[in-house]
Each structure stands twice: as structure tokens, then as C-alpha cells.
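make a model of this:
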Amino acid sequence: MTVFEMFGFGSEGWGSVLLLGAWMTLVLTLAALVIGALFGGVVAAMKLSRLRTLRVLGDAYTTVFRGVPELLVIYLFYFGGSSLVTTVGQSFGADGFVGVPPFAVGAVAVGMISGAYQAEVYRAAVLAVSRGELEAARAIGMPSLTMARRILIPQVLRFALPGLGNVWQLSLKDSALVSVTGLAELLRATQVAAGSTHQYFLFFVAGGVIYLLITGMSNRVFGRAEARVGRSFKRNFARN
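Got it, this is the predicted structure:
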């Protein structure tokens, strides 16, 4: 079988398997980024809180999920979650092992890891917002929700975009670890193709190239987003 046939989209080719794996990687990473944004926003608010208890809890979250190896977190969520579901199922009369969905577990695990990094990005972005603008808004009696919508959130997103691009790349690489659960993402698809054809070097190089292509496209998307947000702020500044 030639190289073109192995990477083709016919009955004996692995092209469609690799593309589906790449699509699964993108969907998993996007889901993890959204979940991480929810956790990261809450944890960032906790770390900025005046209450010491909330700050300690926020610091504990970021310390644990940035300090524990990502693979160990995925193992704990997948096998620990499966054990918990099995125990609950057996209490209701179910027999045998009950597994948890690999995609859901992978998205939550990678998302919570991502949330630890996003929390620091959001916290730094909030601290970068000019205190004078917020004080001026309070001085004229602007409601808190209006101040957040018109001043705080737009500037936080502007300052956070570069950091979120880095977090996306981290989550993209962490998604490869979810292959240990059997989810058919890009790394798992590459492993299956390499094992079936015994062309390990060829398919692993192909998998690496696909990851680099995804990374390159992601960099362009975030770069354009940063440029667009920067232009909008310049226009608003010129109007004022």
C-alpha cells in the first residue's frame, strides 16, 4: 500500500479517521475552554474577593489544578467517576461496571485544568483595568451592572485575549491525554492507524503535522480577534 492510499479516504485509507479525530480534538478543546471559562471566572472573583476564606479557596483551586499532572487529573476523573457511578448503580440493583462518557469526563477534566489558568488570566485582566475609570463611573452614579457591561467586561476581554490564546494551546495539548479513556480524538486515531498499518513513524509525524496546522489556524484566529478588539478600542478612544 502506498502512502497516498494509506492517507486516502477510501475503504482502506485512514484519512477520514484522522480528520474525524482532529474534529473531535477541536470540539473537546472548545468544550473544555467554555467549562474552564465558567470555573475560571468564579475562581478569579474569589481570588479578588475581600473575604479571606474565598481567596484561600481560590488559591487552593489554582494550586491543585496547576500543580497536579494533567494525566493524573484525567485518571482521577475517569476511573474515580466510573467507580462512583458503579457504586451508585449497584446500590440500585445494577450489575457490573458502569463507565462514564469519555468525552464528558475529558471535557470536564481538561476544563477544570484550563479554569485554573483562566482564573489567573481574568484576575490579571481585572487588575489591569484603570481604577480611575471605575471610580469615575461610581462618582457619576453609574449602576454596577451598567459599569460592568460598558467598562469592566470589555476591557477585561481585551486584556485577557492574549492569555486566553495561550490557555487554548495548553488545552489543545492536554486534550491528547484524554486518549487514555478510549476517546477517538486525534492522538487515539493516530495510534490506531499506526498500530493497524505498523507505520508508526509515518502516522505519528502526520498526527504532529495536523496538531501544528490546528495550532497555526488557532494563532491566526486569536491574532485577528486581538487586532479587531484593539481597533474598536482605538475608535472609541478617538470618539471620546
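
drop to CA atoms for contacts and neighbour counts, all remaining ones
OK.

am I right that residue 112 is in contact with residue 39?
Yes - because the distance of 6.7 Å satisfies CA atoms under 8 Å, residue 112 is recorded as touching residue 39.

and those two? Which one has more around it.
Neighbours were tallied for residue 112 and for residue 39 using other CA atoms under 10 Å; the higher tally belongs to residue 112 (25 against 20).

who does the longest helix along the chain touch, helix- and strand-wise?
Counting by DSSP state H, the longest helix found in the chain is helix 200-239. Under the contact criterion of 3 or more CA pairs under 8 Å, 6 or more residues apart in numbering; DSSP states H and E, the helices and strands touching helix 200-239 comprise helix 153-174, helix 186-197.

what's the last one packed up against?
Going back to what we said before, that points to helix 186-197. In terms of contacts (3+ CA pairs under 8 Å, 6+ apart), helix 186-197 is packed against helix 15-47, helix 200-239.

make CSV out of the ones you listed and add distance to residue 185.
What follows is these, written out as CSV (distance: least, CA to CA, whole Å):
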stretch, distance to residue 185
helix 15-47, 4
helix 200-239, 11
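
okay, those, which one's buried deepest?
Between the helices and strands packed on helix 186-197, helix 15-47 has the highest mean count of neighbours, a mean of 21, where neighbours are mean count of other CA atoms under 10 Å.

what about the residue nearest to residue 163 when sequence neighbours are not counted, which helix or strand?
When the adjacent residues along the chain are set aside, residue 163 lies closest to residue 121, with 5.9 Å between them (CA to CA, 6 or more residues apart in numbering). Using DSSP states H and E, residue 121 falls within helix 102-128.

next, the angle helix 15-47 makes with that helix.
Taking axes from the mean of the first three to the mean of the last three CA atoms, to 10 degrees, one finds helix 102-128 and helix 15-47 inclined to each other by 40 degrees.

residue contacts, the residue nearest to the spatial centre of the chain?
Closest residue to the average C-alpha location of the chain: residue 33 at 3.1 Å, with CA atoms, centre = their mean. Going by CA atoms under 8 Å, 6 or more residues apart in numbering, residue 33 touches 111, 114-115, 168, 171.

run this one through as well so I can compare:
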Amino acid sequence: MSQPGLLDLLSFGPEGWARALLAGAWMTILIAVSGYLIGGIIGTLGAWAKLSGGQTLRVAADAYTTVLRGIPDLLVIYLLYFGGSAAVTSIGRLFGAEGFIGFPGFLAGSLAVGITSGAQHTEVFRGAFRAVHPGEIEAAIACGMPRWLRFRRIVAPLTLRHALPGLGNVWQVVLKESALVSITGVAELLRQAQVGAGSTGLPFEFYLIAAVIYLAISSISGGILRRAERHFNRGVRRG
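The predicted structure follows:
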């Protein structure tokens, strides 16, 4: 029996893996977006703690960014997945459940990606806020803007303008980190490629297809971020 060709693998026919690979790509996007949003929330709080928090909050934020940037991302996924499974199993036994209860792989992966990217988000937001010229904030204060209005109209847009290039880099990192979630059994793109490679004996072809799909997602999302950067930089004179 002859091996299916590349076009056969990419088809929706009996020997095709197009549906499985597209489903894996969609799961990859969901994990990346979920982790990115979680990281953005953590990064916002972390940057606020470093910039405006008290001594305790600044120390905690510094410790968080130092530890998370020094631990391999895969280890964070292991800790959350197996630690979460142990916690859920213990809670289940209190209610009479027996045996091992696994922590949801999607949730563990999204949290792990979010927690690790949160350290990068923190530094991006902190640096972006520092890049805002103090005179612009002082002008808003002089105009009598309330604190919340000043944040919404001046601080947030200017900070986001300076943060967008860094946020684009964080997104690319998060997208690649999502492949590590395959170790929890989540059927994302790399996991589907591994299953296809093992089922057909064509590892090179499947991993090549996965690489092309990752590149396509990265290119499309990168283009969206570049458009957002141009939008927020309208009217800015470039040196």
C-alpha cells in the first residue's frame, strides 16, 4: 500500500487530516489568546504594583517577574497541571470520589501561558508608561481632569501606543509557548501533528505542515498588530 502524498494529507477525504489539523490550529489560537489575555491582566497589575504600589507590592512584583523569567515555561505547565490535578483529586476525595482526577489540560495550559507571559507583559507596560512624557500628564492635571478621566483619555492611550511593539513580541512568544501545552494531552496543533505522524509514519510531512500553519497564524496576527500600531500612531511625527 503506497503512502499518501502531501496533498492527500491536506485533503478532507478518507486519508486526509485537514479537519484534525484545522481543529488543532483553532485550539492553538484559543490557548494563545486565553493565555495572552490572562498575561495582559497580570501584567497590568504587575506594572501598577511596580510603578504605584507600596514597598510590599513592589517587592512582590519584582519577585514575580524575576522568578517567572528564570523558570522554564514547560516546568510551569508541569507544576500547574500536576499540582492542579493533585489538588482536584484531594478535593474530590473529600466528597467521596475515588481515583485520580485530572486537572483540565486547556485550563492548565492557558493559566501557565498567562502566568509566564504576565512577567513579560509587566515589563512591557512598565517601560511603556515610563516612555510617556511627564508633561502630557501634567497638562491633563492642569486642565482639571479627574484621575479616571486622565487615565482613560491620556495615560492609557499613550501607554498602549508605546507598548504595542513589545506586546507584538510577547504575542509571538505566547503563540510558540502554546505548543508546549501538548504535554497535557490537549489536542492543539502540535499534538495533532504528533498523532498524524504516528498514525501514518510520515513525521516530516506532518511537522512541516504544522510549521507552515504556525507561520501562517504568526504572519496574520503580526499583520493585525502592525495595523493596530499604525492606528495608534496616527498623527505622530517620526524623527
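
drop the TM-score for these two in here.
Superposed pair, TM-score by TM-score structural alignment, normalised by the length of structure 2: 0.95. Supporting alignment: 234 aligned residues with a CA RMSD of 1.2 Å.

if we can go back for a sec, among the helices and strands packed on helix 186-197 of structure 1, which is nearest residue 63 of structure 1?
helix 15-47 (11.6 Å; CA to CA).

what about the closest one, distance to the chain center?
4 Å (CA atoms, centre = their mean, to the nearest Å).

which bit of structure 2 covers that helix?
Counting by TM-score structural alignment, helix 15-47 of structure 1 pairs with residues 18-50 of structure 2.

mean per-residue distance, the matching stretch to structure 1?
Between stretch 18-50 of structure 2 and the aligned residues of structure 1, the post-superposition mean distance stands at 0.7 Å (mean CA distance after the TM-score superposition for structure 1).

can you tell me what the residue nearest to residue 163 of structure 1 aligns to in structure 2?
Under the alignment (TM-score structural alignment), residue 121 of structure 1 pairs with residue 124 of structure 2.

circling back to that earlier point, most neighbours, which of the contacts of residue 33 of structure 1?
Of these, with other CA under 10 Å as the count, residue 115 tops at 31 neighbours.

would you confirm that that one contacts residue 36?
Yes - the pair residue 115 of structure 1 / residue 36 is scored as a contact, 3.8 Å apart, by CA under 8 Å.

quick one on the thing from earlier: quick one: which of the contacts of residue 33 of structure 1 is nearest to residue 24 of structure 1?
The shortest gap between residue 24 of structure 1 and any of the contacts of residue 33 of structure 1 belongs to residue 171, at 13.2 Å (CA to CA).

now do the contacts for the equivalent of the closest one over in structure 2.
Counting by TM-score structural alignment, residue 171 of structure 1 corresponds to residue 174 in structure 2. Shown in contact with residue 174 of structure 2 (CA under 8 Å, 6+ apart): 32, 35-36, 113, 117.

check residue 81 of structure 2 too.
Shown here is residue 81 of structure 2, whose contacts under the criterion CA under 8 Å, 6+ apart are 103-105, 108-109, 184.

show me which of those residues are buried.
103, 105, 108-109, 184 (16 or more other CA atoms under 10 Å).

can you give the contact residues for stretch 129-144 of structure 2?
With CA under 8 Å, 6+ apart as the test, stretch 129-144 of structure 2 has contacts from 150, 154-155, 158-159, 162.

nearest to residue 93 of structure 2, of the residues you listed?
Of all the contacts of stretch 129-144 of structure 2, residue 93 of structure 2 sits closest to residue 159, with 47.9 Å by CA to CA.

that closest one touches residue 125, doesn't it?
Yes - under the criterion of CA under 8 Å, residue 159 of structure 2 is in contact with residue 125, at a separation of 7.1 Å.

out of these two, which sits in the busier spot?
It is residue 125, of residue 159 of structure 2 and residue 125, that has more neighbours when counted by other CA under 10 Å, with 25 against 20.

columns distance to residue 131 of structure 2 on top of the buried ones among the contacts of residue 81 of structure 2, output as CSV?
Below are those laid out as CSV (distance: CA to CA, whole Å):
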residue, distance to residue 131 of structure 2
103, 41
105, 38
108, 35
109, 33
184, 40
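
taking those, tell me the two that lie furthest apart.
Across those (CA to CA), the longest gap, 10.2 Å, separates 103 and 109.

tell me which of the helices and strands packed on helix 186-197 of structure 1 sits nearest to residue 92 of structure 1.
Between residue 92 of structure 1 and those, the tightest spacing by CA to CA is seen for helix 15-47, at 30.5 Å.

what angle separates the closest one from helix 153-174?
Taking the same axes, to 10 degrees, helix 15-47 of structure 1 and helix 153-174 form an angle of 130 degrees between their directions.
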